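In: sequence and computational prediction follow.
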Amino acid sequence: MADLATAPLVIAHRGASGYRPEHTLASYELAARMGADYLEPDLVSTADGVLVARHEPGIGQTTDVAAHPEFAARRTVREIDGIERDDWFADDFTAAELRTLRAVERLPQLRQGNTVYDGLFPVPTFDEILELRARLSAELGREIGVYPETKSPTYFARRGLACEPALVASLRAHGLDRADSPVFVQSFETANLRALRTELPVRLVQLIDAHGAPADLVATGDPRTYAELVRPDGLAWIAEYAAAIGPAKSLVLPPGGAPTPLVSTAHAVGLLVHAWTFRNENSFLPESRRRTGREADHGDVLAEYRAFVDAGVDGLFTDQPDTARVALDLVGRGPAARTELVSS
């Protein structure tokens, strides 16, 4: 995939989540129609082992579960990735029970426009997303990829509901288990990716946060942190099992600073770099890119995209795929540039 490194991929973060409630089929479909190259679902397991798309195991912020008195008693406190959370959890519901819930906007104060869709869309399964991907690829005349993340692997494994076997089974059932399949599988943990390397030939992505450490390393007493994994020896280790890293934006370009060596160091060991997460709202932009107005108002995100393209990233996780596509077109790195690169 090195030929795509000079034409950054547009990765629709939870779909077009700047315009529709995240992780809904409506959000994914809109993202594809806006020009996204890949649709990015976060996957969690239900009590009966079905993979569904939610931001995390907790579903209180992204569904109307609180309005369902029949599920009131299922609210509980549980530790996930070292943090105690008071919520309803996907793995306490069967897939059929989850289907009675409807998605709501996770950030209503910033994305009031999305709230008009609250209560309309069910929680989709991974298989439904893969079916949508195939349909839209045929309809739009271009291959749309899928970029799933298994959320909190250590937590789900301890619950006896590891997501990875179901992920592999779904990808195989949909003919997406080849080395050239339009698939990236991502995780903030490491052990699950290393295990997947022996089962699944698709490209794997090691996500890297700006702080903390992978939960699986913490659980096993391994002292390595994300900061250590972005050093040259850490990146060389990641390259043994992954095709790319997905770093937080600040690890590539700190606010108000110059680009770090991360992109060039990763490229030197054969890793692509897909940075996260680009959003239009002032609230998510560095001070220098904000415009006067409310936190929900849009800032100079086109300048931010350009800075990251100039820094050499190979992919952009974005809540607004149409904005990312415009930004790439403005710097001459849009679809026409990608077609020319791939055919050359």
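Out: Perfect, I can see it now. These figures come from a predicted structure and were not determined experimentally.
In: could you use CA atoms for every contact and neighbour count after this?
Out: Fine.
In: tell me where this protein has helices.
Out: When secondary structure is read from DSSP state H, the chain shows helices at 25-33, 95-98, 126-140, 153-158, 164-173, 191-197, 215-219, 226-229, 232-238, 249-252, 262-268, 301-310, 321-330, 335-343.
In: okay, buried residues for the fifth one please.
Out: Burial within helix 164-173, assessed by neighbour count using 16 or more other C-alpha atoms under 10 Å, is assigned to Glu164, Ala166, Leu167, Ser170, Leu171.
In: could I get the helices of the chain as JSON lines with distance to Glu79?
Out: Converted to JSON lines, the helices of the chain look like this (distance: least, C-alpha to C-alpha, whole Å):
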{"stretch": "helix 25-33", "distance to Glu79": "29"}
{"stretch": "helix 95-98", "distance to Glu79": "21"}
{"stretch": "helix 126-140", "distance to Glu79": "25"}
{"stretch": "helix 153-158", "distance to Glu79": "8"}
{"stretch": "helix 164-173", "distance to Glu79": "21"}
{"stretch": "helix 191-197", "distance to Glu79": "20"}
{"stretch": "helix 215-219", "distance to Glu79": "12"}
{"stretch": "helix 226-229", "distance to Glu79": "21"}
{"stretch": "helix 232-238", "distance to Glu79": "27"}
{"stretch": "helix 249-252", "distance to Glu79": "27"}
{"stretch": "helix 262-268", "distance to Glu79": "32"}
{"stretch": "helix 301-310", "distance to Glu79": "36"}
{"stretch": "helix 321-330", "distance to Glu79": "34"}
{"stretch": "helix 335-343", "distance to Glu79": "44"}
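In: and of those, who's closest to Ser181?
Out: Closest approach to Ser181 among the helices of the chain (C-alpha to C-alpha): helix 164-173, 9.5 Å.
In: chain center to the closest one, what's the gap?
Out: Offset of helix 164-173 from its chain centre (C-alpha atoms, centre = their mean, to the nearest Å): 18 Å.
In: ok, residues contacting it?
Out: Contacts with helix 164-173, where a contact means C-alpha atoms under 8 Å, 6 or more residues apart in numbering, come from Gly49, Val50, Leu51, Phe126, Asp127, Thr150, Asp177, Asn192, Leu196, Glu199, Leu200.
In: second one coming, line it up with the first:
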Amino acid sequence: MLLRTTALALAALPGAALAATIELGPRPYYLIDRMEDGALKDKLMACTDMDMQASPFSIGHRGAPLMFPEHTVESNRAAARMGAGILECDVTFTADKELVCRHAQNDLHTTTDILASDLASKCSTPFTGALGDTPASVECRTSDITLAEFQTLTGKMDAGNDQGETVEAYMDATAGWRTDLYSAMGGTLMTHAESIALFDELGADFTPELKSPSVEMPFDGFSQADYAQKMIDEYKDAGIAPNRVWPQSFNLEDVLYWVENEPEFGAQAVFLVEWSDGFDEQNAETWNEDFAALVEQGVNYLAPSINMLVTVKDGAVAASDYAKAAKDAGLNLITWTLERSGPLTTGGGWYYQSVADVVDNDADYFTVLDVLAQDVGVEGVFSDWPATVTYYANCMAQGM
């Protein structure tokens, strides 16, 4: 435990100085160089010599996991260096009901080295290698282990090869458009409380997401309400002002719990929604009923996935009717996640399915971002590489 505490301290101490000096690196400029000629490219090109500042419009999605292991100290330090004014800890809990940062309660087998450790035997579904047409199977939950055991793990790039016949083959699965360059030494995992201290040290604000449990609730007497309350209590214990926190959940009941029981935090509670097979972009009557109900219940922030907010009109990326209806209802919009699901040269994956016919160049990240900012009117954009959003926010005075 002493070694872990020392590692976290060494990682966090330089935080404030790092956050004060924004270093975007070459990627935003690389993307701008490859944009089609036009007014947007001209505007972005005119900002190449700007001194960049951190912006709340730029939100680090699990840190900067395009290249760093997600939800680690290193990933979030990188995001802060790139000007992310808000950082995210996805919150789940351990066997002893302590809060930690993981994207899901059951992702330890893809995001950490647990399978290569002595803790592998504690996984809900121990590893079985692929055999013939049968894929590998494994599931390791934070609730399988204690906080002390969690703190012995290190983070890796989120990936698992379901055709792997061995643990080594299963773990060696990072996508070709990502990298293992910054994970070779392992990433430093964090408790939720440690993330609060780190983000505050880095000068960033907070957007924790209460993740849906993989275990049946209540868990050993720990109810969903206890879980939602404990997350907020850790901000109160750390003396963090409620206006610096945007708590998130896909579970509307969590959001309404905060609105009712922690109204100062609930005022900025974010209801997350995502594209589903039943999503109908034209069902405006249903949207308006849903949006009106949310506003009536005190929900002020809605966070749809990018594919819900943009569509194709007249052969170009445009704001969707869904996005316009949400804004007309008085909801503040946040969206996720830029630079997440693969290169736009090959369609961009799930996040860009609504505009896949008109995006074919990674420079189109800026095209989509411009529509989200100017036509949709989002308050902030999650990104796996915050430098791109930070550049745009500074150039366009977005959220500054």
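Out: The structure has been received and is ready for your questions. In this text the structure is predicted, and so the values were computed from the model without any measurement.
In: what TM-score comes out when they're superposed?
Out: The TM-score (TM-score structural alignment, normalised by the length of structure 1) is 0.78; 295 aligned residues with a C-alpha RMSD of 2.6 Å.
In: ok, Thr94 of structure 1 - how many residues close by?
Out: Around Thr94 of structure 1 there are 15 other residues, counting by other C-alpha atoms under 10 Å.
In: show the contacting residues for the aligned residue in structure 2 for it.
Out: Using TM-score structural alignment to pair residues, one finds that Thr94 of structure 1 aligns to Thr146 in structure 2. For Thr146 of structure 2, the contact set (C-alpha under 8 Å, 6+ apart) comprises Thr94, Ala95, Asp96.
In: residues contacting the closest residue in space to Thr146 of structure 2 that isn't next to it in sequence?
Out: Nearest in space to Thr146 of structure 2, with sequence neighbours left out and distances taken as C-alpha to C-alpha, 6 or more residues apart in numbering, is Ala95 at 5.0 Å. Ala95 of structure 2 sits next to Thr142, Ser143, Asp144, Ile145, Thr146, Leu147 when contact means C-alpha under 8 Å, 6+ apart.
In: identify the farthest-apart pair in these.
Out: Asp144 and Leu147 (10.0 Å).
In: comparing the two, which shows the higher neighbour count?
Out: Higher neighbour count among Asp144 of structure 2 and Leu147: Asp144, with 24 against 19, using other C-alpha under 10 Å.
In: residue contacts, Arg325 of structure 1?
Out: Val10, Met34, Gly35, Ala36, Gly334.
In: redo that, cut-off 7 Å
Out: Gly35, Gly334 (C-alpha atoms under 7 Å, 6 or more residues apart in numbering).
In: from Ser58 of structure 2, how far off is the counterpart of it in structure 2?
Out: Correspondence of Arg325 of structure 1 to structure 2, assessed by TM-score structural alignment: Thr390. Plainly put, Thr390 of structure 2 is 5 Å away from Ser58 of structure 2 if you go by C-alpha to C-alpha, to the nearest Å.
In: overlap of the contact sets of Asp144 and Leu147 of structure 2?
Out: Thr94.
In: so where do the strands sit in the stretch 51-200 of structure 2?
Out: According to DSSP state E, counting those that start in this stretch, the stretch 51-200 of structure 2 carries its strands in the segments 55-60, 84-87, 90-93, 99-101, 125-128, 137-139, 154-155, 187-188.
In: ok, which of these comes nearest Pro343 of structure 2?
Out: strand 55-60 (18.6 Å).
In: picking up where we left off before, could the strands of the stretch 51-200 of structure 2 go into TSV alongside mean neighbour count and distance to Lys43 of structure 2?
Out: Listed next are those as TSV, based on neighbours: other C-alpha atoms under 10 Å; distance: least, C-alpha to C-alpha, whole Å:
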stretch	mean neighbour count	distance to Lys43 of structure 2
strand 55-60	29	18
strand 84-87	31	22
strand 90-93	26	35
strand 99-101	26	38
strand 125-128	16	52
strand 137-139	18	48
strand 154-155	24	39
strand 187-188	24	37
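In: quick check: neighbours shared by Thr390 and Ser58 of structure 2?
Out: Taking C-alpha under 7 Å, 6+ apart as the criterion, Thr390 of structure 2 and Ser58 both touch Gly83, Ala84.
In: now the residue lying closest to Leu271 of structure 1 once chain neighbours are set aside: how far from Arg203 of structure 1?
Out: Spatially, and ignoring its direct neighbours in sequence, Leu271 of structure 1 is nearest to Ala244 (4.5 Å; C-alpha to C-alpha, 6+ apart). Distance of Ala244 of structure 1 to Arg203 of structure 1, given as C-alpha to C-alpha: 8 Å.
In: ok, now which ones touch the residue positioned nearest the centre of structure 2?
Out: For structure 2, the residue nearest the mean C-alpha position is His61 (2.8 Å; C-alpha atoms, centre = their mean). Counting by C-alpha under 7 Å, 6+ apart, His61 of structure 2 makes contact with Leu87, Glu88, Phe382, Ser383, Asp384.
In: re earlier: most packed of the helices of structure 1?
Out: helix 25-33 (a mean of 23; mean count of other C-alpha atoms under 10 Å).
In: and the angle for it with strand 9-13?
Out: 170 degrees (axes from the mean of the first three to the mean of the last three C-alpha atoms, to 10 degrees).
In: I'd assumed Val104 was in contact with Val123 of structure 1.
Out: No: applying C-alpha atoms under 7 Å, one finds Val123 of structure 1 not in contact with Val104, separated by 10.1 Å.
In: any idea how far apart the tips of stretch 248-261 of structure 1 sit?
Out: 14 Å.
In: flag every buried residue along that stretch.
Out: Those would be Ala248, Lys249, Ser250, Leu251, Val252, Leu253, Pro259, for stretch 248-261 of structure 1 by 16+ other C-alpha under 10 Å.
In: coming back round to it: if you count surrounding residues, which of Val123 and Val104 of structure 1 has more?
Out: Between Val123 of structure 1 and Val104, counted using other C-alpha under 10 Å, the more crowded position is Val104 (26 against 21).
In: aligned counterpart of the more buried one in structure 2, please.
Out: When structure 2 is aligned by TM-score structural alignment, Val104 of structure 1 is paired with Lys156.
In: pretty sure that match contacts Met67?
Out: No: in this structure Lys156 of structure 2 lies outside contact range of Met67 using C-alpha under 7 Å: 10.3 Å.
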